[in-house]
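J.: Let me see the structure of the following:
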Amino acid sequence: MAGREAKRGRTFQAALEQSEQFLRSAEGAGPETRPLQIFYGLSQAGRAIAAASSRLNEFEYRPIGHGMRTQDTRDQGDLWSVAVEMAKSGTPQVVAKAIDSAIWSAKTKLTLAELWPLLPDTAPERAPYELSPFTALRYEHLASGPLASGPDFEAAWLNGVPWSLYDNRDSPVVEQWLARYPKLTGWTGKPKIALVGGDVRIRLVWPAQAEHAGWRELQRLNPQLSGFPDVRAPWVRRATQYGGEWWVLPALHGVSEPVHPLLVWWAILLALSSLARYEPETWANLIDVDQPASPAVAIEHLMDEALSAIPALTAAALAHVSAFTSG
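T.: Just a heads-up that it's a prediction; the model follows:
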């Protein structure tokens, strides 16, 4: 759409150039100000995505406002208690529509303890903190095809499962936890929970005869269709590609589908940039590695990851909206 309409094209080019410059400036910034540059780099990338999306009309593709506001920041010693409340409208809501993603409704309030584990990037630094058990899970496709004496199936390991599930592996808690991952629905039998190298995993199996039959027929009739979401292999429909791997994401606070990682980054970075901008003393304490139980290492790791994750997610979103237009 940015190539078809000159006005959209100008918005697209200007916003993407600003996004790149904000992110480049963040590379050389210290943690004291880094979240500000990264957040505005993401915000301008969102405006470029909106300009390129045919899901948005001429009145929608130039959004206004943050669409969220940060709460519980004043003299806050606990990073994970900082919350983000959704507004009725704003830039992230417009970007969600542009990329066909769910987003939390107005007045929904999420803490950083809930948001942080939704990003695969945070996995190496979560262990010391008591965060939400609903995390991004790495999806490891094991096998698919016909059983020796039964119908077709799909099987996969879910990696990064909370320890609390291993302790409750024979209780209904496991199924209740799995229910928060809507794209995993339809599994059969009993989930197998295993401890592998100190990490907890769950193995799930899905009956897939009808899906496989339809997929194979579509592949036979037109191999080029395999790139479209509705005709991809069943296991691809259950997972989201992120950072070169496949991940399963939970749906929280009333949404029926997972919120796109780009929008999770939006909420987290808004919170961090608000702390840095409006509560400099609080922020200085949070990024001080010498403070007891400091989250400084987790914050710095997240900001380092953002410098590669945000451009990659932006490129994927632009490819998505372009494919939607041409398709």
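J.: For the rest of this, base every contact and every neighbour count on C-alpha atoms.
T.: OK.
J.: Which parts of the stretch 51-200 of the chain are strands?
T.: 68-71, 83-86, 109-111, 137-146, 152-161, 188-196, 199-207 (DSSP state E, counting those that start in this stretch).
J.: Alongside the first, I'd like the structure of this one:
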Amino acid sequence: MSPTLSSRTQAPMAPALHTLVASHWAADLSALGTSFWIAPSMYMEIDPLAAWERLRASRSSRPGKASTGARAKTYTTALGQAQQMFRAAEAVGPKTSPLLVFYGLSQAGRAIAAAAVGLKGEEVWDTLPATLEYPLTGRGRLTPLYVSSSSVAGDFHPLLIVPVGDIPDHVVDDGSSAALGAFLKSYPGTTGYDSFARRRTGADADPNYEQRLERLDAMTWRYARHRYFFPAVAGLSPELHPLMAWWAVLYALSMLARYRPAQWANHINVEGSRHAVPIEKILEQAMEHLPVLIADTIEEVTTWS
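T.: This is a model prediction of the structure:
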């Protein structure tokens, strides 16, 4: 339930006079002739039993992508485990309950993921600049587009113009604006940006170098001290943060290595698997790219207001 707020006019009362009325959660705050009745946000109607009933019912009428196949089994099993863990947490004390609640939530997350839009591992793999030369499959790929900011310096054209690299050959060979526009629809950062918005400090002031870089930074993502347009995967918007993409790729590889050791051994066998070299390279580059990306991300989040 959202906090409710109503007012009524009455005779002036002493400022900051607080009188509890009606119940322990409603306060009559009187000042300057106006009284407000406020229901704190902590007051809400929670019915976990009804929620678990809804979740149990959904196991036979599975939603979204969990309607059939392996996702259906994952959805029903994970939700059942989540409910059992939450029940077990109710029966133990605070020394143990955090573990059970956390793993219950983790299994519920698996159910949510099973019902959500399909996200293929190779699509996430392709979003990393480190994998540009190491595809997992021969399918058409959506990879990051490198943006060179060197041309921004000294350019006084009213448009912000930057070279963009790694556009696929088939788009370049087509040469039409229609082909380029269709391709760039998968890159949310390019949407709606075709001109530079000036910030005038005088009647005829031109945008300066810092202002151009600021605009470019707003359109692109920072990765290892460079700028990129990143693709959206599985029709999602906005694009994945590159650190999240790394996390997803390494999580998948770690789960294979830990829980499917035989399959993992097959994948990294250079004599029998076309995935072996790409996996070797991505793990090598993880040791180089991640420290820089972590440092950049910490710098990024500390500037958030």
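J.: if we can go back for a sec, output the strands of the stretch 51-200 of the first structure in TSV, with mean neighbour count and distance to Pro280 of the first structure appended to each entry.
T.: Formatted as TSV, the strands of the stretch 51-200 of the first structure follow (neighbours: other Cα atoms under 10 Å; distance: least, Cα to Cα, whole Å):
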stretch	mean neighbour count	distance to Pro280 of the first structure
strand 68-71	20	15
strand 83-86	22	17
strand 109-111	20	20
strand 137-146	18	34
strand 152-161	19	34
strand 188-196	13	43
strand 199-207	19	38
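J.: Can you lay out these as a markdown table showing distance to Ser322 of the first structure?
T.: Compiled in a markdown table, the strands of the stretch 51-200 of the first structure are given as follows (distance: least, Cα to Cα, whole Å):
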| stretch | distance to Ser322 of the first structure |
| --- | --- |
| strand 68-71 | 27 |
| strand 83-86 | 28 |
| strand 109-111 | 31 |
| strand 137-146 | 27 |
| strand 152-161 | 31 |
| strand 188-196 | 37 |
| strand 199-207 | 32 |
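J.: Return the residue of the second structure aligned against Ser294 of the first structure.
T.: Matched to the second structure by TM-score structural alignment, Ser294 of the first structure sits across from Arg274.
J.: helix/strand/coil for that match?
T.: coil (DSSP: H, G, I helix; E, B strand; the rest coil).
J.: what range in the first structure matches stretch 117-129 of the second structure?
T.: The aligned range for stretch 117-129 of the second structure is 108-120, by TM-score structural alignment.
J.: who's in contact with the matching stretch?
T.: Stretch 108-120 of the first structure is contacted from outside by 79-86, 122-123, 126, 130-138, 242, 247, 249-250, 253, 261, 264-265, 267-268, using Cα atoms under 8 Å, 6 or more residues apart in numbering.
J.: Same question for stretch 159-173 of the first structure.
T.: Applying Cα under 8 Å, 6+ apart, the contact partners of stretch 159-173 of the first structure are 133, 135-140, 174, 193-195, 199-202.
J.: Does the equivalent of Ala252 of the second structure over in the first structure lie in a helix or a strand, and which?
T.: Matched by TM-score structural alignment, Ala252 of the second structure corresponds to Ala271 in the first structure. Counting by DSSP states H and E, the element that carries Ala271 of the first structure is helix 261-278.
J.: any idea how far Lys186 of the second structure lies from Ala245 of the second structure?
T.: Quick fix: residue 186 of the second structure reads Ser, not Lys. Counting by Cα to Cα, to the nearest Å, the gap from Ser186 of the second structure to Ala245 of the second structure is 16 Å.
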